[in-house]
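S.K.: 3D model of this:
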Amino acid sequence: MNKEVVRERPDLEEQRKLGYMLDDNLESLRREGVYEKTRELRYPYYSVDPNTGFGWITALVYVNGVEAAQIGVMELHREFTRYEYELIHFLCKLVSLELQKDDFYKQNQSLMHSVFLSDLLEERVRDARTAKIRSRQLNWQLSDTMQLLTIFDKNYGVFDRKAQLIGEQVQKLLAGSRWVIYESAVVFLLPLPLRLLERPRPEDAIAEYLAANRLYAALSEPFGDVLALKKYYLQCRSAFELGARLHPRRQLYGYADYALYHIGALVSKSGRLADFCHPAAPALAEYDKQHASELFPTLEAYLEHVDDPTLVAARLNIHKNTLFYRINKIKELFGLELRSGSERARILLSMAFMKLE
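M.R.: This is a model prediction of the structure:
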C-alpha cells in the first residue's frame, strides 16, 4: 500500500493486515447507502467519506449475476477522471473472469458466507476477535454449541455438478445453518446440534433426504470453538470413510460412533492392530466361531451400555436374564474382571480394532 495513503489513513493499513473491513468503515458505507447506489448504477460510484473528506470510487464484481466482491479506490491529490471510472469498470470484468476460472467460486454462489466458512476450514482465521467481527458483519450469531454436518457422494464427478442444489435444499431442513462446497462435499455449520434444531426430529428429515438422493452424511461431535472448524470437518470425513467401510448400508454416520475405529486407523499406521488387542477379544471371536454362539456381540453391546442392561437386552433381542447368563459365562470362560473400567475400555477398543483388520 502507498506510504502516503498509510500515513493519511492508517485504518486502511490495519484492514489490509487483518483481511476484513473495520466496523466503523463498514458502518459508514452502509449509513451513506454506498453499496445500494452502486448496485443500482451497475457502474463505479463516486462518494465522499463524511468522516475523512476523502473521495472514493466503489465498484462491485459480479459472477454469473451474483455479487462476489467489492473494489474501492481512494482519491489522493487529484480528482478522478472518466478514465479512472472506465478502468475500474474494466478491472471488475477482469476480476469476474478470473473468479469464474476458480472452482470454489463456480460452486459457491452464496459467496460471502462461503468464503468465511472456507477461511475457517483452511485455518486462515487465526483469532476469536476476527471470527467474531466477520460473523457479525455477515449477521451470523455464533452459538456456544455448534455441529458440522457434511454431505458426501461416492460418485464425486456427478456430485460436483449437483452440490449447489443439495446445499440449497438441505439448508431448508436445517434452520439457521450456513454451508460451503468444500473438497467435493457440502459442509454445513449448524447453530445447534442436529437433534436440537427447531424442527420435529431433524435427523429423520435428513435421513429421508439422503435416502431419496443416494447421498451420505457425517456428523461431528458438538463444539464451541469456531476456530477449530477444520478439526471437526476431519471428524466428519473420518466418520464417512470408516462408516462406508464398516456399515455400507447406513447413510448417516456420527463421529461418536466411530471414534474408537478412528483411533484404530491411526494406531494401524505405526503397527499391527492385533499387537494392541486384549487377548480376550480374539479368543471370544474364535469361541463364537467354534460353538456358533454370540458371546462377542453380547459383550460388545454390554460394554457400550454397561449401566443399562434393559437397553442391551432389547438391542440383542434377548431376555435380560439371558444377558446376565451370557456375561457370567464370558467372565468364567476368559477370566475377565469387568468391574475394572480400564479393562472394559481396553476390551471394547480391541473389538473395534478387530473389525478394521
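
S.K.: CA only for contacts and neighbour counts going forward, please
M.R.: OK.

S.K.: shouldn't I327 be in contact with L299?
M.R.: Yes - here I327 reaches L299: they are 6.7 Å apart, a contact under Cα atoms under 8 Å.

S.K.: give me the more crowded residue out of these two.
M.R.: A direct count of neighbours by other Cα atoms under 10 Å for I327 and L299 places L299 higher, at 23 against 18.

S.K.: now the more buried one: how far from I57?
M.R.: Per Cα to Cα, to the nearest Å, L299 is found 71 Å from I57.

S.K.: swap in F276?
M.R.: Note on F276: its distance to I57, by Cα to Cα, is 66 Å.

S.K.: can you check L196 too?
M.R.: Distance of L196 to I57, given as Cα to Cα: 46 Å.

S.K.: show me which of those two is the more surrounded one.
M.R.: Using other Cα under 10 Å as the criterion, L196 and I57 rank with I57 on top: 21 against 12.

S.K.: now the more buried one: closest residue in space, sequence neighbours ignored.
M.R.: Residue nearest to I57 in three dimensions, not counting chain neighbours: Y46, with 4.6 Å by Cα to Cα, 6 or more residues apart in numbering.

S.K.: let's see this one next to it:
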Amino acid sequence: MLQKIDVGTCYRIVFEALALGDGVQSIVDALFDYTKMPIHVVDNSFKVLAASFDRTTGSPHLDEMIVRKIVPLDVVIGDYCRLGYLELLEKHQKSIVVDWGVIEVPQASAAIRINGHIAGLCATTFSNQEQALEALEVNDILCKALAIEFDRHQRGEVLPADPIHQVLTREIFCDLIPEQIQKGSSDLINSSLLQPGYQMAVITSIVPNNTMVQYVQKAIADVFPGTFYLNTGEYLYLFMDNFPEGDSAKNRNKTVGQLMEKYQCFCGLSGVFDDLAKRSNFRLRAQKALEIGHAIHPDKNLYFFDDYYLEIVASYAAEGLGEAGYTLPELEKLLEIDRKKGTDYYLTLKTHLVLGNNMNLTAAKMHIHRNTLVYRLAKIEEIIEVDINDLEVVRRLKAAMTLRYVAETMHHHEISSCPQHQDFWARLP
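M.R.: Below you'll find the predicted structure:
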C-alpha cells in the first residue's frame, strides 16, 4: 500500500531542514526520508545541486546524473529543449507532470524562482499515478523552500529564524505581491499550520508616512509575535490566527486600538472567519471598514466591519448605480425646496424614518414641538405625494437616503471637508 503523504507534515519537514542552514541536499534528503519519492534539483545551467533516491527506478540516466553532477547533454537537448518542457515550466507557476527521460518515469516538475527569475529546476518522481497529486503538492512546497535557500545563498544572508512563518506570509498575501500578481500566484497555504479563527486588519497612518507604519509593525510584532504582516508602504496588512473569543478578543482589539492612538494610525478590522480560502474577501472587508469608517468617524482609530456593514454595502451600490441611479424624484423635490427656501424638510423626513416614524422621538431629536412636526410632515407628504407611513415607501426612501448619505460622506472625505449631519444617519441616538 502506498504511503499517505500529509502536506502539513511536508511543510514542517522542509522548513525545519531549511532553518538548519545545511544546504539544498539536506532539505531534499529530509523530504525524501518522509515521502520516499525520488527528488533531484538542478540550477539554471543544469548542474545537479542535490538528489535523493532509493534506486528503485533503475534509471541509468539518473545514476549517471548523480555521479557526474550534471544532466547529460542529450537529455538537456532531447527533453528540456526539443520537447518543450523548459518552456512549459517557464509558463507555469506551480508544478506540472512531465515524463522526462532523465529518470524515465513521470515526475512533478517546477521552476525555482527568485524575484520572478528562474534559478533552477526541481522534480519529484512518482511511480504510481495515485501519487501524482501528492507529488505535485510536495514539489510545490519544496520549490518554495529552495527559492528561499537559493536567495539566502546568493545574498550571503542568515536565514530568518522562522522560515515557515516567512513562507506562510507570502502565501497569505500572495495576491498583494506585485511579482506574484504578474506571474500568477499559487496557493499552497495549509490550514494545519494555522489555528482558527482568523482575522484580517488593514492599517494606515494619519498622513502618508511609511516610517510611522513601520513603527506600528514593530510594535504589533512585539505584542502579537505570531502575527503575519505585509507592509506595502501605504498600508500595513495583518493576518491573525487563533483569534480568541469573549473578553480575550475584546482585550486584543483594545490593545490594537491603543497602538493606533499611540502612533496616530487607523485600523480597519474584518470579522472572524474559519475558511482560509476567504482571506482575501475578509481583507477587503477590513479595507472597506477602514475607508468608510474613517470617512464617517475621522476622530476614531479603530473601525470594525460589523459596525459599518450597512454603509459599506451602500458604498458599493452607490458607486455602481451612480447618482442618477439611486436618486428618487420625490426626495430631489425636498432637497430643491430646502436649497431655495432654507427649510429642513429632507433632514426632518430622514430623522423621522431613522427613528421608526416615532413622532415623539423625532420632535425631541429635531428640538421642535410635536405639533410643529405634525405640520411639517404633512407638508412633506404634500410635496412628495407619497404616504410616508407606507412600509414599502419607507423602505424605498430609506434606501435612497442611505446611498446618498454614503456617497456624500465619501465625497466630502476626499476633499477634506465634513458634511453637515454627517454622523447622524450612521448612528441612532
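
S.K.: tell me the SS of the residue nearest to I57 of structure 1?
M.R.: Under DSSP: H, G, I helix; E, B strand; the rest coil, the three-state class of Y46 of structure 1 is strand.

S.K.: quick one: what's aligned to Y229 of structure 2 in structure 1?
M.R.: Correspondence of Y229 of structure 2 to structure 1, assessed by TM-score structural alignment: W179.

S.K.: surely F305 of structure 2 meets R283?
M.R.: No - with contact defined as Cα under 8 Å, F305 of structure 2 does not reach R283; the gap is 10.3 Å.

S.K.: quick check: stretch 73-84 of structure 2 aligns to which part of structure 1?
M.R.: Under TM-score structural alignment, there's no match for stretch 73-84 of structure 2.

S.K.: check contacts around P44 of structure 1.
M.R.: If you count contacts by Cα atoms under 8 Å, 6 or more residues apart in numbering, P44 of structure 1 has them with T38, I57, T58, A59, L60, Y85, I88, H89.

S.K.: look up how far L111 of structure 1 lies from it.
M.R.: To L111 of structure 1, P44 of structure 1 is 21 Å away according to Cα to Cα.

S.K.: one more: Q147 of structure 1?
M.R.: Where L111 of structure 1 is concerned, Q147 of structure 1 sits at a distance of 21 Å (Cα to Cα).

S.K.: more crowded one of those two?
M.R.: The neighbour comparison of Q147 of structure 1 against L111 (other Cα under 10 Å) goes to Q147, with 23 against 20.

S.K.: which helix or strand contains Y62 of structure 1?
M.R.: Element membership for Y62 of structure 1, per DSSP states H and E: strand 55-63.

S.K.: joint contacts of F305 and R283 of structure 2?
M.R.: Counting by Cα under 8 Å, 6+ apart, the common neighbours of F305 of structure 2 and R283 are S270.

S.K.: hang on, the earlier thing: mind listing what's buried along the next helix or strand after the strand holding Y62 of structure 1?
M.R.: Proceeding N to C from strand 55-63 of structure 1, the next assigned helix or strand is strand 66-74, under DSSP H and E. Under the neighbour-count criterion of 16 or more other Cα atoms under 10 Å, strand 66-74 of structure 1 has E67, A68, A69, M74 buried.

S.K.: R396 is in contact with I388 of structure 2, correct?
M.R.: No - if you go by Cα under 8 Å, I388 of structure 2 and R396 don't touch, sitting 10.3 Å apart.

S.K.: more neighbours: the two, which one.
M.R.: The residue with more neighbours, out of I388 of structure 2 and R396, is I388; 20 against 11, by other Cα under 10 Å.

S.K.: spit out the contact partners of the residue mapped onto the more buried one from structure 1.
M.R.: Structural alignment (TM-score structural alignment) places I388 of structure 2 against E337 in structure 1. Contact analysis of E337 of structure 1 by Cα under 8 Å, 6+ apart lists K331, E343.
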